[in-house]
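Participant: Just a sequence and a predicted model for now, questions to come.
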Amino acid sequence: MVIPGSLLDELGASYALDDVHIENLRRNGFVHLKGVFSQDLLAFFREPLARIVAAESQQLPPLAERDAYGRAFAQIMNVWTRHEHVRDFILNRKTAEIATRLLRCSGVRMWHDQ
């Protein structure tokens, strides 16, 4: 998949985090960050990601064969290892930098997606 230059630039751009964001994460366990990705970038990835999730979901066992957790949550994991579109969307400089700054650490690694 070829990402247009302007969107590629966006995936490498910094996001303005401040101490309030970091404190909200520490206090509440989550933080709402507005405008991380532009509408154009989200539109570019929306259809391919929806198609991939739908296809991957078809590989799950039927509901009757799942345990209680599996019936409540249909999980597909490590999709980024199989699909370039997912990899390009989640493994980028902007996302990694945001996570690193929020966690106040020197770097982050993707363990798994879900």
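Facilitator: That came through, no problem. Residues are numbered from 1 along each chain as shown.
Participant: can we go C-alpha only for contacts and neighbour counts from here?
Facilitator: OK.
Participant: which residue sits farthest out from the middle of the protein?
Facilitator: residue 64 (29.3 Å; C-alpha atoms, centre = their mean).
Participant: if I look at that one, how far off is residue 75?
Facilitator: For residue 64, the distance to residue 75 equals 15 Å [C-alpha to C-alpha, to the nearest Å].
Participant: How about residue 60?
Facilitator: Applying C-alpha to C-alpha, one obtains 8 Å for the distance of residue 60 from residue 75.
Participant: and what of residue 47?
Facilitator: Taking C-alpha to C-alpha, one finds residue 47 at 19 Å from residue 75.
Participant: Neighbour count for the two, which is higher?
Facilitator: Neighbour count, other C-alpha atoms under 10 Å: between residue 47 and residue 75, residue 75 has more, with 14 against 11.
Participant: how about the residue most central in space within the chain, what does it touch?
Facilitator: What sits nearest the mean C-alpha location of the chain, by C-alpha atoms, centre = their mean, is residue 90, with 4.6 Å. Contacts for residue 90 (C-alpha atoms under 8 Å, 6 or more residues apart in numbering) come out as residue 80.
Participant: ok, which stretches of this structure are helices?
Facilitator: Taking DSSP state H as the criterion, the chain contains helices spanning 5-12, 19-28, 39-57, 68-72, 84-90, 93-103.
Participant: and the longest one with helix 5-12, angle?
Facilitator: It stands for helix 39-57. Taking axes from the mean of the first three to the mean of the last three C-alpha atoms, to 10 degrees, one finds helix 39-57 and helix 5-12 inclined to each other by 80 degrees.
Participant: what does helix 39-57 rub up against?
Facilitator: Residues external to helix 39-57 that are found in contact with it (C-alpha under 8 Å, 6+ apart): 7, 74, 75, 76, 83, 85, 86, 89.
Participant: Redo these as CSV? Include distance to residue 55.
Facilitator: As requested, the contacts of helix 39-57 are exported to CSV (distance: C-alpha to C-alpha, whole Å):
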residue, distance to residue 55
7, 25
74, 13
75, 12
76, 10
83, 11
85, 14
86, 13
89, 18
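Participant: got another, please set it beside the one above:
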Amino acid sequence: MSKELQLEALPKLNEEYALTQEQIASYQMSGHLVLRGVATPEEIQIYEPLLENLVREHNHHTKPVHERDTYGKAFIQVGNLWEMSEEAKRFVLARRFAKIAADLMGVDGVRIYHDQALFKEPGGGHTPWHQDQIYWPLDTRNTITMWMPLVPVSEAVGSMTFVDGSHHHGHITRELISDESHKTLGSYIEAKGLNTVNYGALTAGDATFHSGWTLHSAPGNPTEQMREVMTIIYFADGVRALEPDSKARSNDLNRWLPGVKPGELAASPLNPLVYHRNQS
């Protein structure tokens, strides 16, 4: 079979996933939501080996888990798989996922910021408390991440833990993902008596969605199985880039918004419009 025919045979992931008004309201109030069966078992069975192969090819870790720092222990991290293969592009730019993101945020259209494979190895460490958007030079609160396991995630590994309503707090600390951020934000959560939620075991193709400012963390992986997760980050169409106020945001501006200057529309070739209500 030719490459073109193989690509055409892949599930297009265009069919809509119906959301209720209650789910949308819950997301907007809490800053996080779990949705079951966003991708079907059959779709995951096809895409998982394609994505897993890319992660294996681009894994930069050379040290065993126990010799890495906290960030390195947390996961194998590979960004923008959609640039690496047409198969990954079909998955990441899927209309189904993008429409969910737009519906939850209540916006007309969304663009890709970037995708990330986050594979937590057997024995991998916890992911410290953090807010994603301290890295993103985007002048908006309308950002959202889809976090989808490609394999079943057991109760022992679990999904992420979210802090209810923390996206309304905005920028809490400048600390990047680290032992320091875990301590600082953990103290913040405790001092304010904030409620935390963990959705527990997930099936491959389930997904959580969370706002860019939602505080979250993830436990380590005590099992012998790799926790394979794909994430896709979206932002509302029409958003402008911020003047970076940190090295992390400066790096992100150059990597994920190439050629875009502060104040300009965040719409580089790496940020395609993947869904808009006025387009078929």
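Facilitator: Good, I have the coordinates. Keep in mind it's a predicted model, so treat the numbers as computed, not measured.
Participant: Which of the helices of the first structure sits closest to residue 113 of the first structure?
Facilitator: Closest to residue 113 of the first structure of the helices of the first structure is helix 84-90 (C-alpha to C-alpha; 8.8 Å).
Participant: what span of the second structure lines up against the closest one?
Facilitator: Residues 86-92 of the second structure are where helix 84-90 of the first structure aligns, with TM-score structural alignment as the criterion.
Participant: Under the alignment, what does residue 75 of the second structure map to in the first structure?
Facilitator: Using TM-score structural alignment, the equivalent of residue 75 of the second structure in the first structure is residue 73.
Participant: try residue 23 of the second structure
Facilitator: Taking TM-score structural alignment for the superposition, residue 23 of the second structure sits opposite residue 21 in the first structure.
Participant: How about the contacts made by the closest residue to that match other than its chain neighbours?
Facilitator: Ranked by C-alpha to C-alpha, 6 or more residues apart in numbering and with sequence neighbours excluded, the top spatial neighbour of residue 21 of the first structure is residue 31, at 6.4 Å. Listed by C-alpha under 8 Å, 6+ apart, the contact partners of residue 31 of the first structure are 21, 22, 24, 25.
Participant: what's the answer for residue 15 of the first structure, then?
Facilitator: Contact analysis of residue 15 of the first structure by C-alpha under 8 Å, 6+ apart lists 36, 94, 98.
Participant: cool, and residue 22 of the first structure?
Facilitator: Applying C-alpha under 8 Å, 6+ apart, one finds that residue 22 of the first structure lies in contact with 31, 101, 102, 103.
Participant: at 10 Å instead, please
Facilitator: Counting by C-alpha atoms under 10 Å, 6 or more residues apart in numbering, residue 22 of the first structure touches 29, 30, 31, 101, 102, 103, 104.
Participant: can you pick the most crowded of those?
Facilitator: When those are compared by neighbour count (other C-alpha under 10 Å), residue 102 ends up highest, at 19 neighbours.
Participant: quick one: contacts for the counterpart of that residue in the second structure?
Facilitator: Superposed on the second structure with TM-score structural alignment, residue 102 of the first structure falls opposite residue 104. Going by C-alpha under 10 Å, 6+ apart, residue 104 of the second structure touches 19-21, 23-28, 31-33, 98, 142, 144, 209-211.
Participant: Let me see the ranges of the strands in the second structure.
Facilitator: 32-35, 76-79, 109-119, 127-130, 143-149, 161-163, 196-198, 207-211, 216-218, 229-236, 273-276 (DSSP state E).
Participant: which strands and helices sit next to the longest one?
Facilitator: If you count contacts as 3 or more C-alpha pairs under 10 Å, 6 or more residues apart in numbering; DSSP states H and E, strand 109-119 of the second structure packs onto helix 41-58, strand 76-79, helix 86-92, helix 95-105, strand 143-149, strand 229-236, helix 247-256, strand 273-276.
Participant: Could you export these as CSV, including distance to residue 128 of the second structure?
Facilitator: CSV is the format used below for those (distance: least, C-alpha to C-alpha, whole Å):
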stretch, distance to residue 128 of the second structure
helix 41-58, 22
strand 76-79, 15
helix 86-92, 26
helix 95-105, 25
strand 143-149, 16
strand 229-236, 17
helix 247-256, 17
strand 273-276, 31
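Participant: so which of these gets nearest residue 162 of the second structure?
Facilitator: The minimum distance between residue 162 of the second structure and those falls on strand 143-149, with 12.5 Å, by C-alpha to C-alpha.
Participant: Just the angle for the closest one relative to strand 207-211, thanks.
Facilitator: Angle between the axes of strand 143-149 of the second structure and strand 207-211 is 160 degrees (criterion: the same axes, to 10 degrees).
Participant: residues in the first structure aligned with strand 143-149 of the second structure?
Facilitator: Residue correspondence for strand 143-149 of the second structure in the first structure, counting by TM-score structural alignment: none.
Participant: quick revisit: quick one: which of the helices and strands packed on strand 109-119 of the second structure is nearest residue 181 of the second structure?
Facilitator: Taking those one by one with C-alpha to C-alpha, helix 247-256 is closest: 14.6 Å.
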